[in-house]
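[1] Okay, predicted coordinates and the sequence, questions at the end:
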Amino acid sequence: MSQNVAPTRGERRREITRRKLLDAGRALIGERGVAGLRIQEITELADVALGSFYNYFPAKEDLVEAVVAESLSSLAAATLPAEWDDADPAEVVAAANMRFVQLAGEDPEFARLVVNLVHADDLFLAATYPYARTALERGIDAGRFVVADIEVALTAIIGAALALIRELLAGRHKPGAELAFAGLVLASLGLNPREAAEVAAKAADRLQG
């Protein structure tokens, strides 16, 4: 039987240093964006030796991707708050999709950072997948969704959300696109179009409340 092994002192110190670098990188990205980010400034703010940076990240871009991945994971986790545990699973899925798509309007700088990363699609999928799968499984178990292949459904929904964020940043959709998207997602999961639109509108009201 496998047992959890406590991290060694060295491993704990490495994790603390990595955490300092990530926090410093996040703060500097928020101040000046990626273009103005310098490794020396990151290490100075983190109080870490300049040469030590490369023990944790091969290049600046790797730290940026790690910061974005953490931010996306935190946002994804927030889409399934405890207070929504008793809510209609369809409403939860609608709200989660709207929260992500609204990034384009609420935090366009971060949204642009996400979509312009080399591995944007992989990062977005990895960060949102566990929470999206949980939300879909709840809906399936409750009889709200009819899904022939959950993996295909997740790939399609997550990929479409990222694509819509890109389109919104490019100004190709009118306000309210996130509501229409949430309704389309629910319809693809088995709700009739009218109910899908009603549930999406209810989720939008709850988010605003």
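    Looks like it came in fine.

[2] only C-alpha atoms for contact and neighbour calcs from this point on.
    Noted.

[3] Grab the most central residue of this protein for me.
    residue 72 (3.0 Å; CA atoms, centre = their mean).

[4] contacting residues for it?
    124, 127, 128 (CA atoms under 8 Å, 6 or more residues apart in numbering).

[5] So in the chain, which helix runs the longest?
    Ranked by residue count, the top helix of the chain under DSSP state H comes out as helix 9-32.

[6] circling back to that earlier point, how much space between the residue nearest to the centre of the chain and residue 129?
    Between residue 72 and residue 129 the computed distance is 11 Å (CA to CA, to the nearest Å).

[7] want to compare, so here's the second one:
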Amino acid sequence: MQLAATKGPAATSIDDVIQAADVSRGSFYKYFEAPEALFAALALEIMNEIIQMAEPAVQRVADPAQRVAIGMRLVIELASRNRQVAGFLVRLDWSDAREGGVLLEFVRRDIAQAIREGHFLAIPMRLALNIVSMTVLGSIHALLGMRSRKAYTEQAVASGLRALGMPPGEALRLATLDLPSPEPLEGGLLAPA
């Protein structure tokens, strides 16, 4: 993760990885065919951990639009708490993220319910997922260079909710609600060192 956060996944070679991990080339190839496969596995693990931390807090809320807002803010907050994690996630190529990818799957049911209940516009699911994921990833990227984070995150999430069809006042209200404080998973990548 350190290598990808500093050099970028595309510039990180197998030699860089085996030297940093202090393993042999054969050990690397036993598990991964290329650095890209390693980074994809690491991204999956990080996103699963973030989702496992955020999901219990999100599911305590009845309103699906509020769940989307809380989920977006929690993912942004959890990913950007650690510059190394944030730097790694924003340097990945997410262009091939499919509609059912791990980054997006957990919010699909909430978007669908919010559309059915009239909170969001009836837009294609792929577009709604793109709005949510790009709001989250774009915010994580922007926060890497900022000191004051709360106002930016709230404004970004409110903008994402507006793009989904919420009236401006309601979008801002949902984007500024108090957030629960999920605890890092014990032994997880996001746990404090």
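    Yep, it's here. What you see is a predicted model, and the numbers here were worked out from it, not measured in a lab.

[8] What is the aligned counterpart of the residue nearest to the centre of the first structure in the second structure?
    Under the alignment (TM-score structural alignment), residue 72 of the first structure maps onto residue 47 of the second structure.

[9] mean distance, the host helix or strand of residue 105 of the first structure to its aligned residues in the second structure?
    In this structure, residue 105 of the first structure sits in helix 103-106 according to DSSP states H and E. Here the mean offset of helix 103-106 of the first structure against the second structure after fitting is 3.8 Å, by mean CA distance after the TM-score superposition for the first structure.

[10] For residue 56 of the first structure, give me its contacts.
    With CA under 8 Å, 6+ apart, residue 56 of the first structure has these contacts: residue 18.

[11] Which residue in the second structure aligns with it?
    Using TM-score structural alignment, residue 56 of the first structure pairs with residue 31 in the second structure.

[12] for residue 24 of the first structure, same thing?
    Using TM-score structural alignment, residue 24 of the first structure pairs with nothing in the second structure.

[13] roughly how far apart are residue 24 of the first structure and residue 15 of the first structure?
    Taking CA to CA, one finds residue 24 of the first structure at 14 Å from residue 15 of the first structure.

[14] if you count what's nearby, which of these two comes out ahead?
    More crowded of residue 24 of the first structure and residue 15, by other CA atoms under 10 Å: residue 24, with 20 against 14.

[15] was I right about that one contacting residue 46?
    Yes - using CA atoms under 8 Å, residue 24 of the first structure is in contact with residue 46, at 5.5 Å.

[16] What's the local residue count around the nearest residue to residue 14 of the second structure once chain neighbours are set aside?
    The shortest distance from residue 14 of the second structure to any non-neighbouring residue, by CA to CA, 6 or more residues apart in numbering, is to residue 35 (6.0 Å). By other CA under 10 Å, 21 other residues sit near residue 35 of the second structure.

[17] can you pull out the helices in the second structure?
    So, for the second structure - with DSSP H - the helices run 2-7, 14-21, 25-31, 35-59, 64-80, 83-91, 102-116, 125-143, 150-163, 168-175.

[18] quick one: buried residues of the fourth one?
    Applying a neighbour-count criterion of 16 or more other CA atoms under 10 Å, one finds 35-36, 38-39, 42-43, 46-47, 49-51, 53-55, 57-58 buried in helix 35-59 of the second structure.

[19] Could you tell me the angle between the direction of that helix and that of helix 14-21?
    If you take axes from the mean of the first three to the mean of the last three CA atoms, to 10 degrees, helix 35-59 of the second structure sits at 60 degrees to helix 14-21.

[20] My read is that residue 63 of the first structure contacts residue 25, right?
    Yes - the pair residue 63 of the first structure / residue 25 is scored as a contact, 7.3 Å apart, by CA under 8 Å.

[21] Report the distance from the longest helix of the first structure to the chain centre.
    20 Å (CA atoms, centre = their mean, to the nearest Å).

[22] Show me what it is packed against.
    Identification of packing neighbours for helix 9-32 of the first structure by 3 or more CA pairs under 8 Å, 6 or more residues apart in numbering; DSSP states H and E yields helix 39-46, helix 60-78.

[23] tell me what the first one is packed against?
    On a contact count with 3+ CA pairs under 8 Å, 6+ apart, helix 39-46 of the first structure meets helix 9-32.

[24] closest one to residue 139 of the first structure among the helices and strands packed on helix 9-32 of the first structure?
    helix 60-78 (17.1 Å; CA to CA).

[25] mean per-residue distance, that closest one to the second structure?
    Averaged out, helix 60-78 of the first structure is 2.3 Å away (mean CA distance after the TM-score superposition for the first structure).

[26] how about stretch 110-123 of the first structure: buried residues?
    110, 111, 112, 113, 114, 115, 120, 121, 123.

[27] same deal with stretch 132-151 of the second structure?
    Applying 16+ other CA under 10 Å to stretch 132-151 of the second structure flags 132, 133, 135, 136, 137, 139, 140, 141, 142, 143, 144, 149 as buried.

[28] so what corresponds to the fifth one in the first structure?
    With TM-score structural alignment as the matching criterion, the partner of residue 137 of the second structure in the first structure is residue 162.
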